Each structure stands twice: as structure tokens, then as C-alpha cells.
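Chemist: Pasting the sequence and the predicted model now:
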Amino acid sequence: MNFGRILVLSLNVFREVVRDRILYIIGFYALIVVASMRLLPEFAAATEDKMLPDFALAFMSGLGVIVAIFIGTSLVNKEIEKRTILMLIAKPISRSEFIAGKFLGLSAVLTVLVLAMTAIMLGCLQIAKVSYSVQAITIALIFLLLQLCLIAAVAITLGVFTSSLLATALTFGIYLMGSITQDLLKLGNISRNPVIERITQAIYLILPDLSRLDFKNEAVYGLQALPSSMTLVANAGYGIFYSVMLLSLAILLISKREF
């Protein structure tokens, strides 16, 4: 792989997405969080110090997932549908560089989006005089970014061999199922039914366990709620490995396609 060509591709993706959509999303996030800062005390004044960061982090996660899915599924698919991929791969750009560039560009977009929304959230917490743990929130945001990058890898992989609409629906389904895989595994164990246990175990092994990258609740309740450093490292490694595996699959699939 030539990292110079990958960097050029990723910069093109970053410029295109930032120019078209990201500023509106950041503005929308700021509007909703500022409104919640005003409205939440009316409903739960006693728990405002927990509800405001909890809502801000959850809303940040939701917007990030939407961006990762809708942009990720179209990044490769629109190049295929418009036949512009023919011009790209006709140049000295390999298909693996093409996938890597698209993924890194979208990851850069997600990073900027999370950083901008984090600045807005922390500003609102300061104005509302809500106490929070900087370290716990930082850890939660790092893992949120890993989760979004993993979802982006899923979206790009599905976008290689399906239509944008189907890839979007499938990625949303994987996101929803991946968020509850541990619960499904526990449900299978409780059922005492060998068939159900095997099905839930297969789902757990195949789908990404997104709960391993979700520390929003821990960020709200501080450092004492966080797992050990070894668990954090293991979970981060899991997210990175799963993303690399998906991108490798996307490269394999696009290498088999004839354009």
C-alpha cells in the first residue's frame, strides 16, 4: 500500500463530507443540548447533574451512528453506481488503498464531529455548573469513537456488495443487535434450551459486541464505575481488530468485483 495515495483519498472524503453536512450536524447538536440544559431542570432538578451529561453523550452517540451509517454505506456504493470507481482504479490506486482511504477519511470526519460535540457538551456542563470527571468522559469518548469507526467499517463493507438502501438497513440492524449481544447470550443461557443457546452464541460470535465499547454510563457516574485498565485495553483491541477484519473483508469483496 502507498500511504501517500491513501492520504489523498482520505483528504478528499474529509473535504467532501465536511463541506456538505457536518456543520449542520454540529449546529443541530448545539441547539438540542442547549435546549436540554434549559428544559431538563424543569423535569428533574434533583438529578440534573446526571441527566444532562447522560443525554448529551447519548445524543452525541446517536448522531455519530447516523453519520457513520449513512455516509459509510454510500462512500463506496456511489462510486460504483456512478462508475467513477473506474477512473480511480484506472490510476495507480489499488482497491485496498481505495477502501483504506475511504475508511480513514470517514474516521477523520467522525473524529472532528466527536471533538466538536464534546466541546459543546463541556461548555454546557460548565454553564449549568454540573460536575463531571474529565478522565471518565475522555475514556468514554475514545471508546465512542472506536465504536463509530467500527460501525463505519460495517457500513463500508456492506456498501461494497449491496445497494446503499439495503446496506443502510443492514448496518442499522447490526448496530441494534450488536448493542444487545451480551443480553442475548445471557437470555440463551437462561432458556436452558440447547438450540436457543447455540443460536445466541452464534449471534454473539458473529456480530460485534458494541457494549464493550460503550462507557457512557460510566462517564456519568465517574471513575469509580470504570472497569480495570486491562479490560479497557482488551476492549479497545477488540474494537480495532473487528474493524480491521471488516475492512479486510471489504478489500477481498471489492477485489472480486468486475467493473
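Modeler: Sure, I can see it. Numbering: from 1, shown residues only.

Chemist: use CA for all of it now, contacts and neighbours both
Modeler: Fine.

Chemist: what ranges do the helices span in the stretch 151-259 of the chain?
Modeler: 164-178, 181-191, 194-206, 216-221, 229-256 (DSSP state H, counting those that start in this stretch).

Chemist: Which elements pack onto the longest one?
Modeler: I take that to be helix 229-256. helix 95-127, helix 134-161 (3 or more C-alpha pairs under 8 Å, 6 or more residues apart in numbering; DSSP states H and E).

Chemist: Could you tell me how far the longest one lies from the centre of the chain?
Modeler: Looking back up the chat, that one is helix 95-127. Averaged C-alpha coordinates place helix 95-127 at 10 Å from its chain's average position (C-alpha atoms, centre = their mean, to the nearest Å).

Chemist: try stretch 10-26
Modeler: The answer for stretch 10-26 is 16 Å, by C-alpha atoms, centre = their mean.

Chemist: again with stretch 244-254
Modeler: On C-alpha atoms, centre = their mean, the centre of stretch 244-254 falls 17 Å from the chain's centre.

Chemist: and if you look at stretch 195-204?
Modeler: Using C-alpha atoms, centre = their mean, the offset of stretch 195-204 from its chain centre is 25 Å.

Chemist: Would you mark the buried spots in stretch 204-221?
Modeler: Going by neighbour count (16 or more other C-alpha atoms under 10 Å), the buried part of stretch 204-221 is 204, 208-210, 212-221.

Chemist: contacting residues around the residue nearest the centre of the chain?
Modeler: The centroid of the chain falls nearest to Leu148 when counting by C-alpha atoms, centre = their mean (1.1 Å). Shown in contact with Leu148 (C-alpha atoms under 8 Å, 6 or more residues apart in numbering): Gly64, Val65, Ala68, Leu110.

Chemist: if we can go back for a sec, just the closest of the buried residues of stretch 204-221 to Arg15, please.
Modeler: Leu213 (27.8 Å; C-alpha to C-alpha).

Chemist: Second structure follows, compare the two:
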Amino acid sequence: MNLSLNLSLSLGRVWAIATNVFRETVREQVLYLSLLYIAIVVSAMLLLPEFSYDSSAKMIVDVGIAAIEVVSLIVAVLVGTNLINKEIDKRTIFILIAKPMHRAEFVLGKHLGLTAVVGALVSIMTVIFVILMAIKQIPIPIPAILTANFFIFWQIMLLGAIAIFFGSFTGSLIASLLTLGAYLIGNFSRDLLLLGEISKNPSLQAVTRTFYMILPDLSRANLKNDAVYNILPSIMDMFNNGVYILSYALLTLAVTIFIFARRQF
């Protein structure tokens, strides 16, 4: 009975932190970022036909999906890296950790709240995208687009964990730069592995394999180009890629909790 009660209270504290993050971030960020997304897609709809009339429809769809990823990445970088540092700067961290709250609950609540914000933002931008494509009368494979956008959300969920990880022991600016670096390197980690295989150098191959094992392979979540042409991997491949991203996010959060639990305030 006590174990059940403690678990319930633990989940309640995680939920309370997540709810607070969601309310604050939605109020401050989502509206403006949705307007930014509309501006990007509308600009593409107006300008791209001037450069390439024949393929402008595909280019507009490409821009629309890519913009969802970029805008969501902005949230992960700017909000995620500041979630812990903001509490430290405002001195509210002392109140939070003084309560009967485990630091693991604090970290998990922050990530859950950030993930909910990203999920809401990706959903809103997806609806906007479909509406704008309908207005422009551009045919799109909606199931494939929805699948690609889900994997964008899943990728940003992982990057949110990485952002909180860097933010747990560095300043917000450095954490933002490191998170952007992780995003860029993660999208090319598979190419790095292939480069090592092409070199035929055993030492270089060992180095590139090690880096590939350590770095996230974000190309697993990149289905944007495939979705435009309504060509997606098999269900099993997508399932395996989704499990890989989730596992990497959970491992990152575990390391974050380990580091944050040892910080002195």
C-alpha cells in the first residue's frame, strides 16, 4: 500500500512539473512560432513558383515539412537548455529540491513538459500545413506526411533530452551550441560510418564505429524526402528506428539524472 502511494505521489510530482513547463512555454512560445511557420510556408508558396514552376509544388511541400523540423528544433534548443538554468537563476531550485522531491522527478518532469510542448507545436504546424496545401491545391500523401511529422516529433523529443543533459552542467549558451552540434552530427553520423568503411583503414574504421555507437543516429527519424514521394520504410524498420530513438532518449535522461543528482546548490 505504501509502495503504491509513494509511486502515485512520485508520478504526481512529475506531472505537476511537466504541466508547469507546458503552461509557461505554450503561453510564451507556441503562438509566435506558429506564426513564424505560417510566414515561412506562405513565403515559399509565393516565391518558389517564380524560380521553378514545374517542380514548385514538390519544393513547397519539402519546405513545409522541413520548416516543421526547424521550428521544433528552435524549441528544443532555446527552451530545453534553459529549463534547469532558469530555475537556478531565479533561485527557485532551492525551493523545489527542499521539498520531498527527487531530482529524478524534476528532470523527468521537465522533459515530459518539453515533449508535450513539442507535440502540441508539431500537431498545430501539421494542421496548418495541410490547410495551406489544400488552399494552394497541392496534392499531398497525408498518411506519409503524418508519419514523417511524427518522426520529426520523436527526433525532437530525443534532442530535448540532449538539451536538458547539456543544460544540467553548462550555461544556456554553451548548452544550445552543443545541442545544435548534436543535431548536425547526429544527422551525419551514418555518413561518418560509411566514410570509415570506404577508407579500408582498420584504425579509422574503429574510430568511426566508436563515434557511431556513441553519437545518436538521427537519420533514422529523417523521413521527410520519402514522405514527399509517398515512399516510406517498412513498418518493422520504422518500429526499430522508433525504439532506437526512445532508448537513446531514456539513456540520455538517465545520465542527466546521475549528473544533476550530484550537483551542489
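Modeler: Looks like it came in fine. Note that the structure is predicted; figures quoted are calculated from it, not measured.

Chemist: quick one: TM-score?
Modeler: Once superposed, chain against chain, the TM-score is 0.96 (TM-score structural alignment, normalised by the length of structure 1); 257 aligned residues with a C-alpha RMSD of 1.1 Å.

Chemist: hmm, back to that, mind putting the buried residues of stretch 204-221 of structure 1 in a markdown table, distance to Met245 of structure 1 included?
Modeler: A markdown table is the format used below for the buried residues of stretch 204-221 of structure 1 (distance: C-alpha to C-alpha, whole Å):
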| residue | distance to Met245 of structure 1 |
| --- | --- |
| Tyr204 | 16 |
| Pro208 | 11 |
| Asp209 | 14 |
| Leu210 | 15 |
| Arg212 | 17 |
| Leu213 | 17 |
| Asp214 | 20 |
| Phe215 | 23 |
| Lys216 | 25 |
| Asn217 | 28 |
| Glu218 | 28 |
| Ala219 | 29 |
| Val220 | 32 |
| Tyr221 | 33 |
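
Chemist: And those, which is closest to Lys91 of structure 1?
Modeler: Relative to Lys91 of structure 1, and with distances defined as C-alpha to C-alpha, the nearest of the buried residues of stretch 204-221 of structure 1 is Pro208, at 34.8 Å.

Chemist: Could you find the counterpart of that closest one in structure 2?
Modeler: Counting by TM-score structural alignment, Pro208 of structure 1 lines up with Pro216 in structure 2.

Chemist: From Gly12 of structure 2, how far out is the aligned partner of Lys91 of structure 1 in structure 2?
Modeler: Using TM-score structural alignment, the partner of Lys91 of structure 1 in structure 2 is Lys99. Distance of Lys99 of structure 2 to Gly12 of structure 2, given as C-alpha to C-alpha, to the nearest Å: 14 Å.

Chemist: Tell me which of these two has more neighbours.
Modeler: Gly12 (14 against 8; other C-alpha atoms under 10 Å).

Chemist: Next one: the more buried one from Ile257 of structure 2, what distance?
Modeler: 18 Å.

Chemist: try Ala44 of structure 2
Modeler: 42 Å.

Chemist: cool, and Asn240 of structure 2?
Modeler: 26 Å.

Chemist: Same drill for the two, tell me which one is more crowded.
Modeler: Between Asn240 of structure 2 and Ile257, counted using other C-alpha under 10 Å, the more crowded position is Ile257 (21 against 13).

Chemist: tally of neighbours for the aligned partner of Ala100 of structure 1 in structure 2?
Modeler: Using TM-score structural alignment, the equivalent of Ala100 of structure 1 in structure 2 is Leu108. A total of 24 residues lie near Leu108 of structure 2 under the criterion other C-alpha under 10 Å.

Chemist: Is Leu108 of structure 2 in contact with Leu253, as I believe?
Modeler: Yes - in terms of C-alpha atoms under 8 Å, Leu108 of structure 2 counts as a neighbour of Leu253; the distance is 7.5 Å.

Chemist: which ones are touching Thr111 of structure 1?
Modeler: Leu145.

Chemist: Show me what it lines up with in structure 2.
Modeler: Checking TM-score structural alignment: Thr111 of structure 1 goes with Gly119.

Chemist: swap in Thr171 of structure 1?
Modeler: So, by TM-score structural alignment, Thr171 of structure 1 is matched to Thr179.

Chemist: Just give me the match in structure 2 for Ile251 of structure 1.
Modeler: Match for Ile251 of structure 1 (TM-score structural alignment): Ile257.

Chemist: so how many other residues sit close to the closest residue to its match other than its chain neighbours?
Modeler: Among residues not flanking Ile257 of structure 2 along the chain, Ala104 sits closest, at 5.4 Å (C-alpha to C-alpha, 6 or more residues apart in numbering). The number of residues packed near Ala104 of structure 2 is 18, by other C-alpha under 10 Å.

Chemist: surely Ala104 of structure 2 meets Ile259?
Modeler: No - checked against C-alpha under 8 Å, the pair Ala104 of structure 2 and Ile259 is beyond contact range at 10.3 Å.

Chemist: Quick one: residues contacting the residue mapped onto Glu87 of structure 2 from structure 1.
Modeler: If you follow Glu87 of structure 2 across to structure 1 using TM-score structural alignment, you land on Glu79. Applying C-alpha under 8 Å, 6+ apart to Glu79 of structure 1 gives the contacts Ile85.

Chemist: In what element of secondary structure is Glu79 of structure 1 found?
Modeler: Assigned by DSSP states H and E, Glu79 of structure 1 belongs to helix 48-81.

Chemist: by how many degrees do that helix and helix 164-178 diverge?
Modeler: Per axes from the mean of the first three to the mean of the last three C-alpha atoms, to 10 degrees, the angle that helix 48-81 of structure 1 makes with helix 164-178 is 140 degrees.

Chemist: Now helix 48-81 of structure 1: buried residues?
Modeler: Buried-residue list, helix 48-81 of structure 1, by 16+ other C-alpha under 10 Å: 48-57, 59-61, 63-78, 80.

Chemist: ok, average deviation of the following helix or strand past it from structure 2?
Modeler: Next helix or strand after helix 48-81 of structure 1 toward the C-terminus (DSSP H and E): helix 85-90. Superposed on structure 2, helix 85-90 of structure 1 shows a mean distance to its aligned partners of 0.8 Å (mean C-alpha distance after the TM-score superposition for structure 1).
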